[in-house]
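Q: Pasting the sequence and the predicted model now:
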Amino acid sequence: MDVRPLYRQAADSTGRIIDTLGDEQLAMVTPCSQWRVREVITHLVDNRNRLLTNLTGGTPPAEADVRTGFRATTEALNTAFADDALLEVPYELLDTQYNAATALFVDFADTLVHGWDIGVAIGLEVRLPEDLARAAVKGISRWPDNGTIWGVNGLFGEKLPVDEAASPQEKLLAITGRSPQWTPVGR
């Protein structure tokens, strides 16, 4: 499976939400208890910059606005991964050697889920593209439950229980530690 189209679609979906954000919305709380909207976007930008630095040796110029930074790093990553050879470059993630395609998959899943986080934080009813949610669940669920993928210090939050008949979006939210019923306090 080529992860690049999935990544582009997730980045576009999340980018459309980020593009609508007003300055005051950057301070809103999110399902990521330690982060506000601004910090979620900063996290996405930082992850992309780390990936770009490790794979290409460079990043786009830093942007003062996290919204612009999201678009700049997305574009830079898409440009870098246009080179098929980059997919097989070794990449270390959580002290384990993978390839860059796996690192891009992690960024795809992270981007998709954080798009939901940002959207619900600002009061949107976010419907993730079903094919993307299904692909993310399929890939994430293959990873070993060895203490580095899920939990406080893992890539994703602690898994939540979910019904087998749940939608792909509900399954993705649960496997990444999110409740589909989350709403900001007071809303």
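A: Great, that's in hand. Residues are numbered from 1 along each chain as shown.
Q: For the rest of this, base every contact and every neighbour count on C-alpha atoms.
A: OK.
Q: Pull out the buried residues from stretch 161-171.
A: Within stretch 161-171, the residues scored as buried using 16 or more other Cα atoms under 10 Å are P168, Q169, E170, K171.
Q: Stretch 112-131 now?
A: Residues L112, V113, H114, G115, W116, D117, I118, G119, V120, A121, I122, L128 are the ones in stretch 112-131 that count as buried (16+ other Cα under 10 Å).
Q: any idea which element Q97 lies in?
A: Element membership of Q97, judged by DSSP states H and E, is strand 96-99.
Q: moving C-terminal of that strand, what's the next helix or strand?
A: Sequence order places helix 100-121 as the next helix or strand after strand 96-99, per DSSP H and E.
Q: Return the distance of that next one from the chain's centre.
A: The chain centre lies 1 Å from the centre of helix 100-121; the measure is Cα atoms, centre = their mean, to the nearest Å.
Q: Got another one to weigh against that:
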Amino acid sequence: MDIRKLDRAAVLETLRILEQAEPEDWDRPTPCTGWTLRQLVAHMTAQHHGFAAAAAGIRTGLAAWHPGALGDDPLKTYRTAAEAALAAFAEQAVLTREFSLPEISDTRRFPATVAIGFHFLDHVVHGWDLARTLGVSLDLDEGTTEAALVIALRVPDDERRLGPDAQFRPALPTAPGAHPLDLVLTTLGRSPDWSAPARQGPSAHHD
């Protein structure tokens, strides 16, 4: 499993989806309770910057991972952050490093493959969030979603999922024979049936 190749595919898919967003879409609700599309993308942007710093061996405090403003061109701001993370992960020596990830632990450091796996899983799930928000398809092959499921199943399903700032919610029941992507979602507490209100007007997209 080439985790960097998988991560790149997931991140590029988030960009493809966001390129379909219209100006009025940035205030739409998302599967992340209480977050609009703009707030979700601000979170994703901060994650890219945080992981890029960690990949470079820079130890940052938790405040550096907090979302900031996206400005007048949120897609451009997000693209810049995503490209920074992908470039940091692509460095030849990165797989020999350990990452400091204060959102997960303020004491532990994580092997690069594990840390990039966290980033990969996050952007598979957030790619689905973006797609559902905009009413478009998520185009990831089954091998990619199966790899994400392997990582998702390792995420502890305990009291840490109950807090207001939890990254994931308690796991949900899954229908027999579910697709790997649906298993990823339910394992991390998301309902595959979630959908946003229909987009209005001629700019609306369809699957």
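A: Cool, got the structure. Source: prediction; values computed, not measured.
Q: just to revisit the earlier point, determine the set of other helices and strands touching the strand holding Q97 of the first structure.
A: Helices and strands touching strand 96-99 of the first structure, by 3 or more Cα pairs under 8 Å, 6 or more residues apart in numbering; DSSP states H and E, are strand 90-93.
Q: on that earlier part again, quick one: which of the buried residues of stretch 112-131 of the first structure is nearest to L44 of the first structure?
A: Using Cα to Cα, H114 is the member of these that lies nearest L44 of the first structure, at 8.2 Å.
Q: show me the contacts for the residue nearest the centre of the second structure.
A: Note on the second structure: the residue nearest the mean C-alpha position is H123, at 2.6 Å, using Cα atoms, centre = their mean. When contacts are counted by Cα atoms under 8 Å, 6 or more residues apart in numbering, H123 of the second structure touches D7, A10, V11, T14.
Q: From the buried residues of stretch 112-131 of the first structure, pick the one nearest G147 of the first structure.
A: G147 of the first structure lies nearest to V113 out of those, by Cα to Cα, at 20.2 Å.
Q: Comparing stretch 117-132 of the second structure with the first structure, how large is the average distance?
A: Mean deviation of stretch 117-132 of the second structure relative to the first structure after superposition (mean Cα distance after the TM-score superposition for the first structure): 1.2 Å.
Q: picking up where we left off before, in a markdown table: the contacts of H123 of the second structure, plus distance to W26 of the second structure and neighbour count.
A: Below are these laid out as a markdown table (distance: Cα to Cα, whole Å; neighbours: other Cα atoms under 10 Å):
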| residue | distance to W26 of the second structure | neighbour count |
| --- | --- | --- |
| D7 | 24 | 24 |
| A10 | 21 | 28 |
| V11 | 19 | 23 |
| T14 | 15 | 27 |
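Q: Dump the residues you listed into a markdown table; add distance to Q167 of the second structure as well.
A: Below are the contacts of H123 of the second structure laid out as a markdown table (distance: Cα to Cα, whole Å):
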| residue | distance to Q167 of the second structure |
| --- | --- |
| D7 | 18 |
| A10 | 18 |
| V11 | 18 |
| T14 | 18 |
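Q: Could you provide those residues in a markdown table, with additional columns for secondary structure and distance to R190 of the second structure?
A: Below are these laid out as a markdown table (DSSP: H, G, I helix; E, B strand; the rest coil; distance: Cα to Cα, whole Å):
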| residue | secondary structure | distance to R190 of the second structure |
| --- | --- | --- |
| D7 | helix | 20 |
| A10 | helix | 18 |
| V11 | helix | 20 |
| T14 | helix | 18 |
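Q: Of these, which pair is most distant in space?
A: D7 and T14 (10.9 Å).
Q: give me every residue that touches L134 of the second structure.
A: L134 of the second structure touches Q20, A21, D25, A196, R199, H205, counting by Cα under 8 Å, 6+ apart.
Q: Counterpart of it over in the first structure?
A: Counting by TM-score structural alignment, L134 of the second structure lines up with I122 in the first structure.
Q: One more: I151 of the second structure?
A: With TM-score structural alignment as the criterion, the equivalent of I151 of the second structure in the first structure is G139.
Q: The strand or helix carrying that match to helix 100-121, inter-axis angle?
A: Element membership for G139 of the first structure (DSSP H and E) is helix 130-140. In terms of direction (axes from the mean of the first three to the mean of the last three Cα atoms, to 10 degrees), helix 130-140 of the first structure departs from helix 100-121 by 130 degrees.
Q: for helix 130-140 of the first structure, the distance to its chain's centre please.
A: On Cα atoms, centre = their mean, the centre of helix 130-140 of the first structure falls 12 Å from that of its chain.
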